[in-house]
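**Q** Here's a sequence, model it:
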Amino acid sequence: MLRQLASKPENDFEWIDIYEPQHEEIHATAEKYGLHEELLDDSLQPDHLPKYEQMENYAFIIFRIHTDNRATEADTVQQLTHKVAIFYAKDFIVTIHRKPHKLIEVLGDQVKQGKCSSTFHLLNNIIKACLMTYDEPSNHLARSLEYYEEQIFLRTRKAPLLKGMYFLKRKADLVRRMLMLSYDIIDTIDAEDGDVSTRDTRDMYVRLQNIYDALSENINHLLNLYFNVSAQRTNDTVRVLTVFSVFFMPLTFIVGIYGMNFDFMPELRAHYGYPIVLGVMVIITLLIYFWFRRKGWL
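**A** Now for the predicted structure:
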């Protein structure tokens, strides 16, 4: 669907927004503004990564915005992000995306209210709005990280944590990758005709990049802690089992000796032979117990 959100008589520039693009709309717009066919193909690829390409009369930008998909196991580019293709020139902007987005509607209202004085100003606002879609997901990732940290350290019953942390790591790493690939876009916008607004966009980009870098690093640390805690719990279990086996080793030895079917054995015919052997076994158990306590193993 093609919409004209700004026109030259009212805004001194044109803004054409196309969502759920049709072949006729795309090529009619390309012919009107002289857009390259290969760039049109890039704008229609659903999994294309962020890029900035300067042509002779306009610039072509692909930016990926974060989706509202809160599925735990969403970890691919298409599941976590949507693509917005932007053709930018001094007198026009063309945006192409597959689904309608609220941020486009908000920016369209701002243009109608006269809050965008040029296409450069509008472009900066579009990029800033796209960056803002990564803000709330970072908070969600931070809360999830706190949950898994609590589960690892404070809960004795193991939940299926490893799978959840794997998808958490995938999400953080994927967003980091999208932000890293978007650096050229932010840098070019701020360097071309930079002002307070573009520097604010760069500051937001740097802040989000630092947040996701920290999240990714913390998730990696948490995974290492998870494996260390799991290994520690396994070691504790093995230690307890080893202690019990040490208690029973001498008792099993004594019982094994007296379990042999020989007629001539010490104390075999003694009236108090059985309680004496039991007493010796109790004494041995107590000696092992106190020895372990003295060594600090219990």
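**Q** all contacts plus neighbour counts: C-alpha atoms, from now on.
**A** OK.
**Q** all helices for the protein, in order.
**A** 8-11, 23-33, 37-44, 77-80, 102-112, 119-132, 135-154, 161-181, 183-192, 196-258, 273-295 (DSSP state H).
**Q** Now show me the structure for the sequence below, then we'll compare the two:
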Amino acid sequence: MFKLALNLKILSEMQQKPVQHYRYNADVLTVTKEDVGYFLTHFQPENEPGLMHWLNFHSMEDKEAITRFCEKLSIDKLIQEDLFKGTKRPRLEEYEGYIFFSITSALPSRENDFELRKERISFILGKNYLVSFQERVSDHFPEVRERLEMKRGKIRVQGPDFLLFRMLEAITDNYTEVVEEISSIIVTLESLVIRLPRSEVLRRIEWQKRKLGELRKIIHPIRELVGQIDRAENHFFSEENDHYFLDLKDNCIVLIEEIEEQKQILDGLTNLYYATQGQKMNEIMKVLTVISAVFIPLTFIVGVYGMNFKYMPELNWRYGYFYAIGFMFILASSLIFVFYKRGWLRRNK
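**A** Modelled structure (predicted):
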């Protein structure tokens, strides 16, 4: 409960001050939270080469101010357009003085199980700074902030490329959480298919398939992007950090394999659903067949004595009606007994 309240407080602060600036090295850390206009004049990483800078935008609503900020950093016009349109496939784009790329993040959606929460995040990596742009207010990087503030690990003594690695790692962790969430939903669906095989269950299975398909489309380009980072030959990425990005690539491969496994499980549940429905239909047909088998001879007897011929000796017999009813009762009972002994009236478990 405390953690939820803390997260709500953080999100509220992000809405009021949508830009966060972390300015740090091994000995210094300052955190500034303001609107975009403030950083048009106060973000000057080129004047502080001994410090690393992380500027994180939690909203893209103030397009005019963000455009002016990008012009201040001499960001190419095409990049500025891509920040707001986001139509390109994720790939590393190298320019003079900086590198740009965008990816799609995903977060667990606890409120419902039919929608994948996605958000596009863009990065501009310079010599001693990293600028990240999020489409809306959401906290993807709490662990990164904690590492900076608590001086955990070596993030404070590394360059912006290592900070980028930590942020990409946080995003892949979000992918893992989404897969785990879908996996827990699949366990629930498996029990529902067995106990309550309704059409609603099949729809939920299809929703999970769609979510896994979307997640795979998101992760696959990330794997290629991390591979481009590993192969990049420039001064933005330190060779000593190459193995971290290789680990990210391996994590993406593992996630894709796990997604395929979960999709196979869902395909199996779909087959199980149709098999269960077929079994129920067979049970219904068996009951209808037994009823028909019981009433066919009775219908024959009734039909014979309902032909209204003038000369039918049994029609004038005093006890003919009672004998006919008794005979039909015995015949029906005998058939039901035979069907029961053969197991045709028992429900399959």
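**Q** circling back to that earlier point, format the helices of structure 1 as TSV; extra columns: distance to D17 of structure 1 and mean neighbour count.
**A** Converted to TSV, the helices of structure 1 look like this (distance: least, CA to CA, whole Å; neighbours: other CA atoms under 10 Å):
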stretch	distance to D17 of structure 1	mean neighbour count
helix 8-11	15	12
helix 23-33	10	13
helix 37-44	13	15
helix 77-80	21	18
helix 102-112	8	15
helix 119-132	12	20
helix 135-154	24	16
helix 161-181	23	19
helix 183-192	20	17
helix 196-258	22	15
helix 273-295	76	13
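**Q** Now render those as CSV, adding distance to Y58 of structure 1.
**A** As requested, these are exported to CSV (distance: least, CA to CA, whole Å):
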stretch, distance to Y58 of structure 1
helix 8-11, 17
helix 23-33, 9
helix 37-44, 12
helix 77-80, 27
helix 102-112, 21
helix 119-132, 11
helix 135-154, 30
helix 161-181, 20
helix 183-192, 13
helix 196-258, 19
helix 273-295, 78
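**Q** Out of the ones you listed, flag the one nearest M1 of structure 1.
**A** helix 23-33 (7.6 Å; CA to CA).
**Q** mean offset of the closest one relative to structure 2 (after superposition)
**A** Helix 23-33 of structure 1: mean distance to aligned residues in structure 2 after superposition is 2.7 Å, counting by mean CA distance after the TM-score superposition for structure 1.
**Q** what's in contact with that helix?
**A** With contact meaning CA atoms under 8 Å, 6 or more residues apart in numbering, helix 23-33 of structure 1 is reached by 1-2, 18, 35-37, 40.
**Q** so what's N124 of structure 1 up against?
**A** Listed by CA under 8 Å, 6+ apart, the contact partners of N124 of structure 1 are 189, 197-198, 201.
**Q** do the same with T172 of structure 2
**A** Contact analysis of T172 of structure 2 by CA under 8 Å, 6+ apart lists 248, 251-252.
**Q** Considering those, which is situated nearest to E169 of structure 2?
**A** Proximity of the contacts of T172 of structure 2 to E169 of structure 2 (CA to CA) peaks at L248, which lies at 6.7 Å.
**Q** To which residue of structure 1 is the closest one aligned?
**A** Matched to structure 1 by TM-score structural alignment, L248 of structure 2 sits across from T201.
**Q** I'd like the contacts of T172 of structure 2 written out as JSON lines, with distance to E169 of structure 2 added.
**A** Below are these laid out as JSON lines (distance: CA to CA, whole Å):
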{"residue": "L248", "distance to E169 of structure 2": "7"}
{"residue": "N251", "distance to E169 of structure 2": "9"}
{"residue": "C252", "distance to E169 of structure 2": "10"}
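**Q** which residues does T270 of structure 2 contact?
**A** T270 of structure 2 touches 202, 205, counting by CA under 8 Å, 6+ apart.
**Q** Any figure for the gap between the aligned partner of it in structure 1 and G164 of structure 1?
**A** Alignment note: T270 of structure 2 maps to L223 in structure 1; criterion TM-score structural alignment. With distances taken as CA to CA, to the nearest Å, L223 of structure 1 is found 11 Å from G164 of structure 1.
**Q** same deal with R177 of structure 1?
**A** Distance from R177 of structure 1 to G164 of structure 1, by CA to CA: 20 Å.
**Q** Kindly report the same for D68 of structure 1.
**A** Taking CA to CA, one finds D68 of structure 1 at 18 Å from G164 of structure 1.
**Q** try V229 of structure 1
**A** 17 Å.
**Q** same question, T72 of structure 1
**A** 7 Å.
**Q** Find the nearest non-adjacent residue to the most centrally placed residue in structure 2, please.
**A** The centroid of structure 2 falls nearest to K211 when counting by CA atoms, centre = their mean (4.3 Å). In this structure, K211 of structure 2 finds its nearest non-sequential neighbour in L116, 5.9 Å apart by CA to CA, 6 or more residues apart in numbering.
**Q** That neighbour: what's it in contact with?
**A** Contacts were defined as CA under 8 Å, 6+ apart; by that measure L116 of structure 2 touches 106-109, 211, 214.
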